[in-house]
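1. Provided below for reference: sequence and predicted model.
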Amino acid sequence: MMGFTALSGDAVERVIAGQLQSAAAVALLRQAMNVFGLMFLWQVFGHQGSASMLILWSVGLVASMAGGVLLDRRRRTGSGVTAADLRVHGCTGLMHGLVWAACMMMFSSGHSASQLVAHWTLISCIMICGAISYAATPLAATGFLLPCIVGLFFMFDGPEELPLRALATSYALSLLVGCFIYARTFARQHSASVQLEEKSEVVSLLLREYEHGASDWLWQTDPARRLNGVSPRMAEMLGRTPAEVEGTLLVQILAGSAWESGLFPAELHELADHLKRRENFSAIALPVEAQGGVRWWELSASPRYDETGVFLGFRGVGSDITEQRESAERITQLARFDPLTGLPNRAHLREVLDKSMVGMRTGVPGCAFLMIDLDRFKAVNDTLGHQVGDKLLTQVARRLRHICSGSEFCGRIGGDEFAVVIPHVAANRGIDTLAGAIISGLSAPYQVDEHLLYVGASVGSALAPQDGSESEALIRSADLALYQAKSEGGGVHCAYEPQLHAQAEERRQLELALRDALEKDQLHVLFQPVVEAETGTVVGFEALARWTHPEMGPISPAKFVPVAEEARLIGPIGEWVLRTACMEASRWPAPVRIAVNVSAEQLSHPSFVGAVVSALAQSGLEARRLELEVTESVFVNADTGALKILDQLRGLGVQLSLDDFGTGYSSLGYLSRTRFDTIKIDRSFVVGASNNKAESLAIIRAVVTLADSLGMATTAEGVETETELAMVRGLGCRKVQGYYFGRPMPAVEAAALFPADQLRARA
């Protein structure tokens, strides 16, 4: 305000400019008062011999007036205003004050009382005029009034004039304080005006942005709800000119072609209600016919009233939210539909099932849930790649959608699993019919690129409310039924039965117990002898895992091995059996071998070779004395790496045996790709041959001939009688295994079959 501090900023500059403009507005009054004072002094003192002093003082007055004018002009020609301009203006006030202080000193003594009164009257007028002209610039007011106050001491210098001096000084100081008060008030008011102006500019800028922005515009209506003052942006969004839209009912514009029929969307009814009740509304989204199509607009508005409370209409903002709406719909589509097949996803299926379950409770007949799993789909992915698998899934979805063309609601759960919700079904008959159609339709061949593919389907179903009164329970029941269908070989439909839940609970408890079996030393290994068919000499043993639970007792391998495979426990259990068997076999005589069964899962991990090497190294067993038995199931997926791992094991010197030959996916192709040392003939063929079944006899002869031609040995499994032994001997089997020679036995009993001097002491 004084100009001593150099502040920056547009607001500061504008306040300084306001101070200087206020002073400049009354500068002419100050100059006129100076001229009047000059003339008054000549009139009062000019005839008393003071002409020389008056001339000198008059020159000083004119010089100060001219200097002030020059300084003001110089300031005005500069670029912008600063605090320095206030200081320059203060110099003008100081010169003005010094001239009039000199006047009081020069003409204060040697004059009559009437002249003194006239002189004081003139000085008081000059100080009032100066205070008025410098009121907005306190620095100039100070520069003017302080010399005047000093001059008063010369003007009233007599002892008897002391009261007059005090009165005049108080008068001058009051004028100075008044200037400061006015200047402070002026600065505050002008600063507030500047801030208000800046806010107005911001509001104007925002309004212009609304007008010229990409998707927003302003609109307003009159009391009759007709558009007025239509903005170019709004008209552009409608694909019309402002003149075409001006005066049209807002609701008519928004309704478009529906105006004639009266079939308005619910959102338009909501907006019309707000307009009718004259109340605020915000973010109402509604479809509008514009630009040759349907766009989504979002409108907000408030009612307008004048100062007397008369309703003037509405004023608001509009936005085009078509892109946001479409984006939200795409997100909803992704959240509720499978991106690959376009079928409803798991969450969407669950919503439909929940609604069907609610309807069932209100008296509608029960609903059903079907789970579908593709058979042999993994082989397609493994052999032909996921791209072909995805195309196959797309065709499966197309067929399933065609089959479920009625009230059924089909979707994809994930992977190769699909599901169907039947909202209304009274009995299993309709479920059986639909399940049969699904299995038949999905089992037909598929043409994917240049591949002709065959996959089947298994279906598990559950019916509410008897199989589950809640959605989660019904889904779990259908899943159990699907598991049963898969365990029966696939390609069938199984409906849920109560015992399936009991079996599932038993499997779950068995799995939990099996996870603790290794840690709690509940597993043990038994050894079954393998003998020469001709001499009966023991040439090896097969290691067999057994489990004795402290509460459930002995548990059959037929029970716990499938559970171990499903729970991915077969790997650690198999490795433990391998290490244990190798450690026991290292104590037997050198020629005797140990055979260990290996699962397909173990052969799918490259780390299995390292586990075999580690077991051999820790036990000290020679690699040629270890025989690993594999089943034909490991060759179903040729790209699993099983063949490579088997080749690596043979490179270590480990013997390989093909177990259960002829009972599974028998193919002579893999016999030429992998070198086996032994082929084991399943007991079912041994029993059949002992009963003189021609097929079994032919199969054993063929296997023996094939093995001999390939340089492999044959082992007949399950020989329990002397008749069976004689038969397999006659057919040419070299080795025999079965109860006839010994049941699976503990390691101590197995070691007792050899002379004590041939056994090596345990390290």
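-> Arrived safely, thanks for sending. All values derive from a computational prediction rather than experimental measurement. Residues are numbered from 1 along each chain as shown.
2. going forward, measure contacts and count neighbours with C-alpha atoms only.
-> Will do.
3. what's around A558, how many residues?
-> The number of residues packed near A558 is 8, by other C-alpha atoms under 10 Å.
4. That one and L512, how far apart?
-> 17 Å (C-alpha to C-alpha, to the nearest Å).
5. Ok, A713 next?
-> Taking C-alpha to C-alpha, one finds A713 at 40 Å from L512.
6. go on, T723?
-> 44 Å.
7. Give me the buried positions along the stretch of helix or strand R515 belongs to.
-> If you go by DSSP states H and E, R515 is part of helix 498-517. Going by neighbour count (16 or more other C-alpha atoms under 10 Å), the buried part of helix 498-517 is L500, R507, L510, E511, A513, L514, A517.
8. Isn't the last one up against L523?
-> Same thing as A517. Yes. Assessed by C-alpha atoms under 8 Å, A517 is found in contact with L523 at 6.2 Å.
9. contacting residues around the one helix or strand K559 maps to?
-> Assessed by DSSP H and E, K559 sits inside helix 557-566. By C-alpha atoms under 8 Å, 6 or more residues apart in numbering, the residues outside helix 557-566 that reach it are R507, L510, E511, L514, A545, R546, W547, I570, E601.
10. dump the residue contacts of the nearest residue in space to N34 that is not next to it in sequence.
-> Excluding the flanking residues, the one nearest N34 by C-alpha to C-alpha, 6 or more residues apart in numbering is I126, at 7.4 Å. With contact set as C-alpha under 8 Å, 6+ apart, I126 has these partners: M33, N34, G37.
11. ok, structure two:
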Amino acid sequence: MGAVVRVVARRARYGAEPLVVLLVLAVLRHFGLAGHAPFWVFVVLLVAGSVLQQPEIQRRLAGGADGGRLWFRVGLRIALNTTLIYAIGWGAVLAVAHLHLLSWFVRQAGSRAWRPVAVCSATAIAIGEVAVAAGLFNYLPQPEVHGVAALVTVGTVTTSYVLGEAVRQREEAEAALRRSEELFRAVVQDGSDIITLTDADGRIVYVSPTAERITGHPPDALLGDGLWAHIHPDDQPGAVEFNARIHRHPEIEHAMEMRIRHADGLWHWHEFVVRNLIAHQGVRAIVGHHRDINDRRAAQDRIAYAATHDALTGLLNSTSLLLALDQTLADGASGGYPVGVLFLDLDGFKQVNDVRGHAAGDRVLQTISAVVRGACRERDAVGRMGGDEFAVVLNGVAHTEQAASIAGAIIDGIDAAQPTDPGVPRVGCSIGIALAEPGTSDASSLLRQADAAMYTSKRQGRNGYAVYAMTATAP
């Protein structure tokens, strides 16, 4: 209904303008001020101009394209307009009406309309003045009428240029604004980062639409304290400290990685890069950029795992086990508790490889690794030193018997995991035990002691253990 009303109102407006002009012409004609042309000429010219002004007619004349055939459409309207004003008898004086057409075409086609209007207006006035010189009735005397025409032409062309330039500058400003908005949408709304703005009270006041695509949470749900509710509990203390650093040091950029719960319930690592711009007049907020780096963290974790663990068994490699032993000894020295090391060597493993093949040998190593890991405590570090040798760092042992108990459990577990089929080689295990009181040994020395104890055990037979500098016993 509203659209119908607008169409009717527009048609009424276009129809009212020629009626008003006709009424004015009728009054002027009564006083002898509207030329000698028959009145029907005015009616035809005004009706024709009104018809050409209809949007539907303009679209047809433009060939269906926005701003198409502009010179043709402008020339047609200027020709009708100029014919009318010269028929009235006042010649170029009334040519200022061309500026009305300029305004109309600028609204339709933009700043590029000024040139067709200026050129067509000057040409039409020149033709009109030729007609006046040839005898067309005019109220103004000659040659003054031609001087007036020249002045009106200069004024029309100059005004057309000034208006066209003003509109062009406005168009450029609007185009720049659109580009800026498109850039904003590309960078902020459609980019790979989630943008947040946090006020001085610590409440999030803006979250970019990217948040829903990345986290599954609608932006509105993350406003206020919404985002903080999705931080992993283990990362929340660090997030509090991170927030404090942002306020303490607004002059620098801060970065942190923490886990965020996505809408699917899974925890994803996010990298936060934040700058405190509360003091900035144009921002007045803490600006945060964060992105999902879960894939990157997973890749880093895989690389770190591969660098620190044995590829076959999943246990720590020798380098990482030595580092773990160094750290455990340092912690034991500061905590005042002893540290133990078990050094394991398999008995008869070469026969497994020779009889059943290396693939079977790898499976045996994997089975034994699981047994060793299962027999140790959660706080102990288990590693493969290479080949068929393993080591265990006992993180705090009350006495030698506790270490011996773990060694016995390993030996029993390995024996139970062996196949019982006749003719299938079985492996045994020899273990060396070394203990260090707090601050009395370093990693290399303690590992050498355990290795020496292992050889003591091996000389006494398979499936046994020995404590460094003590006589080996069989379980």
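-> Cool, got the structure. Keep in mind it's a predicted model, so treat the numbers as computed, not measured.
12. What span of the second structure is the helix holding K559 of the first structure aligned with?
-> Per the alignment by TM-score structural alignment, helix 557-566 of the first structure matches no residues in the second structure.
13. Tell me what angle that helix forms with helix 498-517.
-> 80 degrees (axes from the mean of the first three to the mean of the last three C-alpha atoms, to 10 degrees).
14. about what we covered before: kindly confirm my reading that the residue nearest to N34 of the first structure forms part of a helix.
-> Yes. Under DSSP: H, G, I helix; E, B strand; the rest coil, I126 of the first structure falls within a helix.
15. Do a quick rundown of the strands in the stretch 251-400 of the second structure.
-> Using DSSP state E, counting those that start in this stretch, the strands of the stretch 251-400 of the second structure run over residues 253-261, 267-277, 285-292, 339-347, 381-386, 389-394.
16. could I get those as CSV with mean neighbour count?
-> Shown next, in CSV, are the strands of the stretch 251-400 of the second structure (neighbours: other C-alpha atoms under 10 Å):
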stretch, mean neighbour count
strand 253-261, 17
strand 267-277, 20
strand 285-292, 21
strand 339-347, 26
strand 381-386, 23
strand 389-394, 25
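17. do you know which of the ones you listed lies nearest H247 of the second structure?
-> Taking C-alpha to C-alpha, strand 267-277 is the member of the strands of the stretch 251-400 of the second structure nearest to H247 of the second structure, at 6.9 Å.
18. Show me how far stretch 40-52 of the second structure is from its chain's centre.
-> 59 Å (C-alpha atoms, centre = their mean, to the nearest Å).
19. how far apart are that stretch and its match in the first structure?
-> Comparing stretch 40-52 of the second structure with its match in the first structure after superposition yields a mean distance of 4.2 Å (mean C-alpha distance after the TM-score superposition for the first structure).
20. Can you give me the buried ones in that stretch?
-> F42, V43, L45, L46, G49, S50, L52.
21. Just put the residues you listed in CSV and tack on distance to A436 of the second structure and secondary structure.
-> Formatted as CSV, the buried residues of stretch 40-52 of the second structure follow (distance: C-alpha to C-alpha, whole Å; DSSP: H, G, I helix; E, B strand; the rest coil):
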residue, distance to A436 of the second structure, secondary structure
F42, 118, helix
V43, 117, helix
L45, 114, helix
L46, 113, helix
G49, 108, helix
S50, 107, helix
L52, 105, helix
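22. count of neighbours near P419 of the second structure?
-> P419 of the second structure has 12 nearby residues by other C-alpha under 10 Å.
23. remind me, longest helix of the first structure?
-> helix 162-212 (DSSP state H).
24. and that helix, what other elements does it pack with?
-> Judged by 3 or more C-alpha pairs under 8 Å, 6 or more residues apart in numbering; DSSP states H and E, the packing partners of helix 162-212 of the first structure are helix 10-25, helix 113-133, helix 138-155, strand 216-220, helix 232-238.
25. one more time with 6 Å
-> strand 216-220 (3 or more C-alpha pairs under 6 Å, 6 or more residues apart in numbering; DSSP states H and E).
26. Please compute how far the strand it packs on lies from its chain's middle.
-> Worked out by C-alpha atoms, centre = their mean, strand 216-220 of the first structure lies 34 Å from the chain centre.
27. Might you report the residue contacts of F144 of the first structure?
-> G93, L94, H96, G97 (C-alpha atoms under 6 Å, 6 or more residues apart in numbering).
28. Work out for me the element the last one sits within.
-> In this structure, G97 of the first structure is located in helix 83-106 according to DSSP H and E.
29. Now the residue nearest in space to the middle of the second structure: closest residue in space, sequence neighbours ignored.
-> In the second structure, the residue lying closest to the centroid (C-alpha atoms, centre = their mean) is S192, at 1.9 Å. For S192 of the second structure, ignoring the flanking residues on the chain, the nearest one in space by C-alpha to C-alpha, 6+ apart is R291 at 6.7 Å.
30. want to throw the contacts of F144 of the first structure into TSV with distance to A255 of the first structure?
-> Shown next, in TSV, are the contacts of F144 of the first structure (distance: C-alpha to C-alpha, whole Å):
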residue	distance to A255 of the first structure
G93	71
L94	75
H96	75
G97	77
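31. With distance to A24 of the first structure as new columns, can the buried residues of helix 498-517 of the first structure be given to me in CSV?
-> CSV is the format used below for the buried residues of helix 498-517 of the first structure (distance: C-alpha to C-alpha, whole Å):
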residue, distance to A24 of the first structure
L500, 102
R507, 101
L510, 102
E511, 99
A513, 101
L514, 102
A517, 103
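32. And these, which two are furthest apart?
-> Taking C-alpha to C-alpha, no two of the buried residues of helix 498-517 of the first structure sit farther apart than L500 and A517, at 25.0 Å.
33. How far away from the center of its chain is stretch 53-60 of the second structure?
-> 45 Å.
34. Which stretch of the second structure lines up against the helix or strand just after the helix holding R515 of the first structure?
-> Following helix 498-517 of the first structure in sequence order, the next helix or strand is strand 523-532 (DSSP H and E). Counting by TM-score structural alignment, strand 523-532 of the first structure lines up with no residues of the second structure.
35. what's strand 523-532 of the first structure packed up against?
-> strand 538-549, strand 735-737.
36. rerun that using 8 Å as the cut-off
-> So strand 523-532 of the first structure, by 3+ C-alpha pairs under 8 Å, 6+ apart, packs with strand 538-549, helix 570-585, strand 735-737, helix 747-752.
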